[in-house]
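[1] Build me a structure from this.
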Amino acid sequence: METLGNLESFVCAAQSSSFSEAARRMGISSAAVSKNVARLEANLGTRLFQRSTRSLTLTEAGELFYQQVSGGLETIRDAITQLGDAREVPAGRLRVNLSPSLAYDYVLPLLKTFKERYPAVVPDWHLEIRRVDLIGEGFDVAIGGGMELSPGVVARELAKLHLVAVAAPSWLEGKPLPTTPSDLQGEDGIVMRSTNSGRLLNWTLRDFGEGRFDLDLNPVAIMNDPEAMCSCAVMGLGVALLPLDRAWPRLQRGELIRLLPDWYVDLGVVSVYYSSKKSLPAKTRVFVDFLLEHFQKTLCQHFRAD
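    Next up is the predicted model:
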């Protein structure tokens, strides 16, 4: 199998009828061009050039070989150029795996801004709740929490995930404001059912020190969707442990009140996962940077427990 350098030296020399001119075009020495061509001739077992002190001309075999390879070499050059451009210019299809809730609440609202910055990038997003083989399945990026890092994959934290205790003003009416987790033990609650196991979920509250408390609520409504739990809490049906980001707008509007502001449930972090290879395509690199910038500047306050 011939090297690209050998073939390029031959084509340049054939086009310019000069080793020295071919060397100038390629940015290498004349001796290197001559050596590359000699190696090519040796490998092919035939002479490609007639050499004299004054001229360099193709042999009949050299003319035939030039006609066969010159167009292909140009195609290879174009492919290499385009590949280089792909590393530098954000463009092409961007395959992303993430859960529907993350997509609807956080990532899809960013899409217009991202497309305005990088119009040549085409989002190809797979909204599903499952662990994916990022590299094996051909994804550029995955967004989620708790994914196991397989070889060749790195993770960057986007935000911390916390649940906080909330209730509607109507539910609190006539009741003393709870000051410790034990004040909520056994209270009427909107409880989450696991979509995977079907079991009711129990949570451990923690504070900013070493405090821990296993909270059990009396289920008055059971949901498997945080948005539905939000709606039930706003109705005043009971206490709910909700993702802070989801409760945030209702807390701002006064529809819900945060209980026990020093306590929260730690659900870990949501991260962006991508290949660890150094030469990431520009489309992947700018998308990861875009997410990190947005989450760190805009959304982190919604995920914090303080």
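[2] For the rest of this, base every contact and every neighbour count on C-alpha atoms.
    OK.
[3] Do you have the helices of this structure handy? List them.
    4-16, 19-26, 30-44, 60-88, 100-102, 111-117, 169-172, 226-234, 244-253, 282-294, 300-303 (DSSP state H).
[4] Distance to residue 188 for the ones you listed - can I get that in CSV?
    Listed next are the helices of the chain as CSV, based on distance: least, C-alpha to C-alpha, whole Å:
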stretch, distance to residue 188
helix 4-16, 74
helix 19-26, 79
helix 30-44, 83
helix 60-88, 56
helix 100-102, 26
helix 111-117, 40
helix 169-172, 10
helix 226-234, 11
helix 244-253, 18
helix 282-294, 37
helix 300-303, 25
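[5] Could you point out which of those helices sits nearest residue 50?
    helix 60-88 (9.2 Å; C-alpha to C-alpha).
[6] Go through the closest one and flag the buried ones.
    62, 66, 70, 73, 86, 87 (16 or more other C-alpha atoms under 10 Å).
[7] now do stretch 199-206
    Those would be 203, 205, 206, for stretch 199-206 by 16+ other C-alpha under 10 Å.
[8] for the first one, what are its contacts?
    Think residue 203. The contact partners of residue 203, taken as C-alpha atoms under 8 Å, 6 or more residues apart in numbering, are 214, 215, 216, 265.
[9] let's see this one next to it:
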Amino acid sequence: MANLESFVRSAEAGSFSEAARRLSLTPAAVSRNVAMLERNLGVRLFHRSTRSLTLTEAGEAFRLGVADHLTGLQAAIAAAATDGGEPAGVLKVSLPPLLGTTHILPLLPGFLARYPRIRPDWHFETRPVDLIAEGYDAAIGGGFDLTPGIIARTLAPAHIVAVASPAYLAGRPLPADPGGLASLDGIVMRARRTGRVRQWTMRDVAGNEMAAPLRDTLVLNEPAAMRDAAVLGLGVAMLAVPDVLPELEAGRLVRLLPRWYADAGAISLYYASRALLPAKTRVFIEWVMEAFAAQHLAERLAGSLGESSRKASPR
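    I've put the predicted structure just below:
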């Protein structure tokens, strides 16, 4: 199966190196897999040169014959490669660093105790990955393109709230609405794609909207650094509730304007739609969904539900 997948990904990418990146292999391993497939078939599948990789006529015919069936073959092999029906195999998952380490990684000990033959290959990253092209079994996050063949199951809302440390807020007048944030020091984020400082518009539960004009007193490009800077008392940060929930619940951070939040969409669990979903992927999806329900994470991560379980200012 590895030989077939290496061939198909190399044909798609036109490069052993790019195929290797998508498959989390070395270029040498991909080239070796393709060479083994050629030996087994007794035909040359690629024209190779130092600058290009192109399909031969036989290679193109073979690609057309197997490409549409590769996903089904992968699922069938994954489902069959179990011991007495026990899920097994490498589970490749993409997760946002803060959400992943804070809320998903703690689920792993129980998951592995239940499914010891699954081997996690987890990637903590901020980019939306291409699940199919890069060989991911699942991804958690937001902002993914729902291309054909991709399913998204909502885990929780992605709400952005204004937070600061109790030490920073001591002796300072608290803002009555988002416009009042302009008088405070801002810990802001520079977008990776545009290089611009991210600005937010907040809303309340009644649907009123207002800009949140934070000053760019401190500019950072990583939510974890923004959270830590806020804890250190350097100013006010606009961050997703999942990224600061432990700090809010422990009182290390305080939520300003608890009736206001910015809506950044949803945190979802993404996976490829397959007629026969691999058992390792199916049980992972079920485990995460059940854990979010049991821990009431959708409710706890919602910035629109007030501050009943968090320490915050009264405004």
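[10] picking that back up, let me know which of the helices of the first structure is the nearest to residue 157 of the first structure.
    Evaluated over the helices of the first structure, closeness to residue 157 of the first structure peaks at helix 282-294, with 8.0 Å, by C-alpha to C-alpha.
[11] In the second structure, where's the longest strand?
    Looking across the second structure with DSSP state E, the single longest strand is strand 150-164.
[12] re the thing from before, which of the helices of the first structure sits closest to residue 94 of the first structure?
    Across the helices of the first structure, closest to residue 94 of the first structure is helix 282-294 (C-alpha to C-alpha), at 6.8 Å.
[13] which part of the second structure lines up with the closest one?
    Residues 279-291 of the second structure are the counterpart of helix 282-294 of the first structure, counting by TM-score structural alignment.
[14] likewise stretch 171-179 of the first structure?
    Going by TM-score structural alignment, stretch 171-179 of the first structure sits over residues 168-176 in the second structure.
[15] what residue of the second structure takes the place of residue 14 of the first structure?
    Using TM-score structural alignment, residue 14 of the first structure lines up with nothing in the second structure.
[16] Repeat that for residue 129 of the first structure.
    By TM-score structural alignment, residue 129 of the first structure lines up with residue 126.
[17] To residue 187 of the first structure, which of the helices of the first structure lies closest?
    helix 169-172 (11.0 Å).
[18] Can you tell me what sits against that closest one?
    So helix 169-172 of the first structure is contacted by 236, 237, 238, 255, 256, 257 (C-alpha under 8 Å, 6+ apart).
[19] Can I get the buried residues of helix 60-88 of the first structure in CSV including distance to residue 244 of the first structure?
    Formatted as CSV, the buried residues of helix 60-88 of the first structure follow (distance: C-alpha to C-alpha, whole Å):
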residue, distance to residue 244 of the first structure
62, 73
66, 68
70, 63
73, 58
86, 39
87, 38
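[20] which one among these gets closest to residue 121 of the first structure?
    For the buried residues of helix 60-88 of the first structure, the nearest to residue 121 of the first structure is residue 86 (10.8 Å; C-alpha to C-alpha).
[21] which ones are touching the equivalent of residue 139 of the first structure over in the second structure?
    The alignment partner of residue 139 of the first structure in the second structure, by TM-score structural alignment, is residue 136. Residues counted as contacts of residue 136 of the second structure (C-alpha under 8 Å, 6+ apart) are 91, 92, 93, 94, 130.
[22] Try it again at 7 Å.
    92, 93 (C-alpha atoms under 7 Å, 6 or more residues apart in numbering).
[23] separation between it and residue 83 of the second structure?
    23 Å (C-alpha to C-alpha, to the nearest Å).
[24] Kindly report the same for residue 258 of the second structure.
    Distance of residue 258 of the second structure to residue 83 of the second structure, computed by C-alpha to C-alpha: 51 Å.
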